[in-house]
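Chemist: Test case, fold it:
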Amino acid sequence: METSYPIRLTQQVKAGGCASKLAPGSLRAVLERLPAQHDQNLLVGFDTSDDAGIYLIAPDAALVQTVDFFTPLVDDPFTFGQIAAANALSDVYAMGGRPLTSLAVVCFPQDGDMEILEQIMRGGLNKMSEAECAVAGGHTVRDAEIKFGYAVTGMIDPARVFTNAGAILGDDLILTKAIGTGVITTALKQGRAEPLWVENAIRSMTALNRTAAEVITQVRGVHGMTDITGFGLMGHGREMAMASGVTLEIEVETVPRMDGALEAIRLGAIPAGLLANRDFTECVIAEAPGSHIPDELRTLMFDPQTSGPLLISVAAESAELLRKALRDAGIAAERIGRVAGVYRPESGNPAIVLR
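Modeler: Below is the predicted model of the structure:
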């Protein structure tokens, strides 16, 4: 549970967590205008919208690198630091890598309470220690809004890299956590969240994706993977579909959701990031004929997640084995759909079908 603090961190910022990211459409428009890089050792760069970059340093070894930081989405500083660390580490896990070192990224008011900053950094160090990832240093700047996170470097086998471009027709889709952190933390910011909603959301956001990644790398048949963060299930699903040239079919009722997520939506706790995600992805999403998806459930599909689940595209014959292995390891994984077709933008086919 959150501890009592004289300053509510969520009241000091306009948007919290991964909901504070730039709108995906705006970011994509900028990235598409940048010149191509020609370095044969850069195995994965920003052009594929993957979770982290991969750089080859030896025939059998590569670096995996990412950076992630954001504004507070909970009021307790220590908890905020834990969530920021877990979220940054997740990008490495999503590629199949092992984190080694990290650098803290800190934006903090000049006249801010240094005890709050200490607790934020203690929380981050707590999760980095759990991940066996050394904090080697960092960088700070003065800023009116608090922001915190990490640049993380890890190692990865270049022959065993999971990207969002690996999904194959016929694969099953598995999700490793429930979604709903965006709307629940928005309800918290608005003072309308039930304590149990927040407690469950914090438990999810502070849980590392380390165990899930370790299980996934041991199962044959995994073709692609991404983690679900600021662009929501639909935004990151769109990236996987387009990068792989496939259509994802999502069985909406099977998508695990946090207690209180739909209630938060009904209360109007809609983060701006959710609306931006919907604007960006709606044009490539269709509902299956005969589907009757409740509006609040459909809305949740666009919710920006912080330290969210892994979305795995795995061969259908290996899907149940993977799900059981994850569940045996304490990961509440669920099958949420399949790779149902080929995506061709010029034909007007959707990238995602909701059923």
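Chemist: Going by C-alpha atoms from here, please, whenever you check contacts or count neighbours.
Modeler: Noted.
Chemist: Quick check: Leu173 is in a strand.
Modeler: Yes - counting by DSSP: H, G, I helix; E, B strand; the rest coil, Leu173 is found in a strand.
Chemist: What's the local residue count around it?
Modeler: 25 (other Cα atoms under 10 Å).
Chemist: With Tyr55 instead?
Modeler: 20.
Chemist: Look at it and give its secondary structure.
Modeler: Of the three states, Tyr55 takes strand under three-state DSSP.
Chemist: ok, it touching Thr66?
Modeler: No - contact between Tyr55 and Thr66 fails when scored by Cα atoms under 8 Å: they sit 11.5 Å apart.
Chemist: another one to check against the first:
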Amino acid sequence: MSEKVRLTGFSHGGGCGCKIAPAVLERILAEVPKNALPYPGLLVGLENGDDAAVYDVGGGMAVVATTDFFMPIVDDGFDFGRIAATNAISDVYAMGGKPILALAILAMPVDKLPPAVIGDIVRGGLSVCQAAGIPLAGGHSIDSVEPIYGLVALGLVETARIKRNDGGRAGDALVLGKPLGVGILSAALKKGMLSPQGYDTMIEITTRLNTPGPDLAALEGVHAITDVTGFALLGHALEICRGSGLTAHLRVSEVPVIPEAQSLARDGIVTGASGRNWASYGASVKGHDGIADWQRNLLTDPQTSGGLLVSCAQDAVPAVLETFRRHGFAEAAVIGHLAEGEPQVQLLP
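Modeler: This is a model prediction of the structure:
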């Protein structure tokens, strides 16, 4: 057992709440030139802010490549490693792929953290790779002022089953795989307000691999998949809307929420990233005057290792829900639908 160290005390943010705000990221990338040369093998790249890059390697197969890393969301090193690894591998599942290999990204203040604690983080990540059935085959480490951990994750997907975030169709149902509220739980943890049961729930949700991804991608009526992470449900729903050229109608009362997170949200617990998210894309969200502030805070709550958001034909909904539940995602629920209209989100009570 390594000595107790408060990991969150070493970083200014945690989990996917560390992500650069959507509006700021958009301004940064506006100055970055797109690929100047044609790359016919690049099937998914920078176009729509998708979850991972996808490259055609022939024979009807493609490689899925992604990377994700962040500062601690919890104080326990083993749990932090598990959460970060689960979050990184999720992007492969979100493209419909099956992970095959991971590399570690490790940046640690080695003069402040004992080697045993850093070892716990790496062991946590390794345990998730083992659960996913893939090797942690190497990586890179540096001495850093803040602790950072994550993975490069690679996967394979049949080219016919790639699920981008821009394939939604008018009339599609929107299905969310995990309940919201992880960011609010993490904020409560930092304030010493999270119950032991709430912590256990947070760990269970953030370390649950999004294994339904490949099976969902194989379903005839599934048109688009993304995972809900730092930009929150509203931000990632907007990515589907903008890529697909459609309006999402979300019924707030149908969105699954972690019960303790709902209670904390009602008491005013919120992350700073939630406000940054709303400032970035609130103008594209209609009907928010019909919901309470705490509900809006849940919809903009950054999710670390959040659930898959699926756009599928209405007649595919039973198969989508059955797939989620077969993989242990009992909370999966239909939360709205896509319709013709401006690329925006329309909130319904």
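Chemist: If you tally nearby residues, what's the number for Arg27 of the second structure?
Modeler: By other Cα under 10 Å, 10 other residues sit near Arg27 of the second structure.
Chemist: list the contacts for it?
Modeler: With contacts defined as Cα atoms under 8 Å, 6 or more residues apart in numbering, Arg27 of the second structure has no neighbours.
Chemist: helix/strand/coil for the residue minimising distance to the centre of the first structure?
Modeler: Note on the first structure: the residue nearest the mean C-alpha position is Thr229, at 2.4 Å, using Cα atoms, centre = their mean. For Thr229 of the first structure, the secondary-structure state derived from three-state DSSP is coil.
Chemist: Return the residue of the second structure aligned against it.
Modeler: The pairwise alignment with the second structure assigns Thr229 of the first structure to Thr229, based on TM-score structural alignment.
Chemist: For its match, which non-adjacent residue is spatially closest?
Modeler: Distances taken as Cα to Cα, 6 or more residues apart in numbering put Gln303 closest to Thr229 of the second structure, at 4.4 Å, once the chain neighbours are dropped.
Chemist: Aligned against the first structure, show me the partner of the one you found.
Modeler: Looks like Gln303 of the second structure aligns to Gln305 there (TM-score structural alignment).
Chemist: That match: which element?
Modeler: Under the criterion of DSSP states H and E, Gln305 of the first structure resides outside all helices and strands.
Chemist: you'd agree Leu326 of the first structure is up against Glu214?
Modeler: No - at 9.5 Å, Leu326 of the first structure does not count as touching Glu214 under the criterion of Cα under 8 Å.
Chemist: which of the two has more neighbours?
Modeler: When neighbours are counted by other Cα under 10 Å, Leu326 of the first structure and Glu214 differ, and Leu326 comes out ahead with 21 against 16.
Chemist: quick one: what helix or strand has that one in it?
Modeler: helix 316-328.
Chemist: on average, how far is that helix from the matching bit in the second structure?
Modeler: Once fitted to the second structure, helix 316-328 of the first structure is off its aligned match by 1.9 Å on average (mean Cα distance after the TM-score superposition for the first structure).
Chemist: And that helix, what does it pack against?
Modeler: strand 172-175, helix 210-216, strand 334-342 (3 or more Cα pairs under 8 Å, 6 or more residues apart in numbering; DSSP states H and E).
Chemist: Please identify the deepest-packed of the ones you listed.
Modeler: Most buried of those by mean neighbour count (mean count of other Cα atoms under 10 Å) is strand 172-175; its value is a mean of 25.
Chemist: Which element is encountered next along the chain beyond that one?
Modeler: With elements assigned by DSSP H and E, the helix or strand that comes after strand 172-175 of the first structure is helix 181-189.
Chemist: wait, doesn't Val63 of the second structure sit right on Gly155?
Modeler: Yes - judged on Cα under 8 Å, Val63 of the second structure makes contact with Gly155 at a distance of 5.7 Å.
Chemist: ok so, going back, count residues in the vicinity of the match of Gln303 of the second structure, would you?
Modeler: 28.
Chemist: do Pro318 of the second structure as well
Modeler: Pro318 of the second structure: 10 neighbours (other Cα under 10 Å).
Chemist: In the first structure, what residue corresponds to it?
Modeler: In the first structure, Pro318 of the second structure lands on Glu320 (TM-score structural alignment).
Chemist: now the helices for the first structure?
Modeler: Under the criterion DSSP state H, helices of the first structure are mapped to 24-31, 77-95, 114-130, 181-189, 195-205, 210-216, 232-244, 261-266, 272-281, 295-300, 316-328.
Chemist: The third one corresponds to what range in the second structure?
Modeler: Taken onto the second structure by TM-score structural alignment, helix 114-130 of the first structure occupies residues 115-131 there.
Chemist: Give me the mean distance between that stretch and the first structure.
Modeler: Its matched residues in the first structure lie on average 0.4 Å from stretch 115-131 of the second structure after superposition (mean Cα distance after the TM-score superposition for the first structure).
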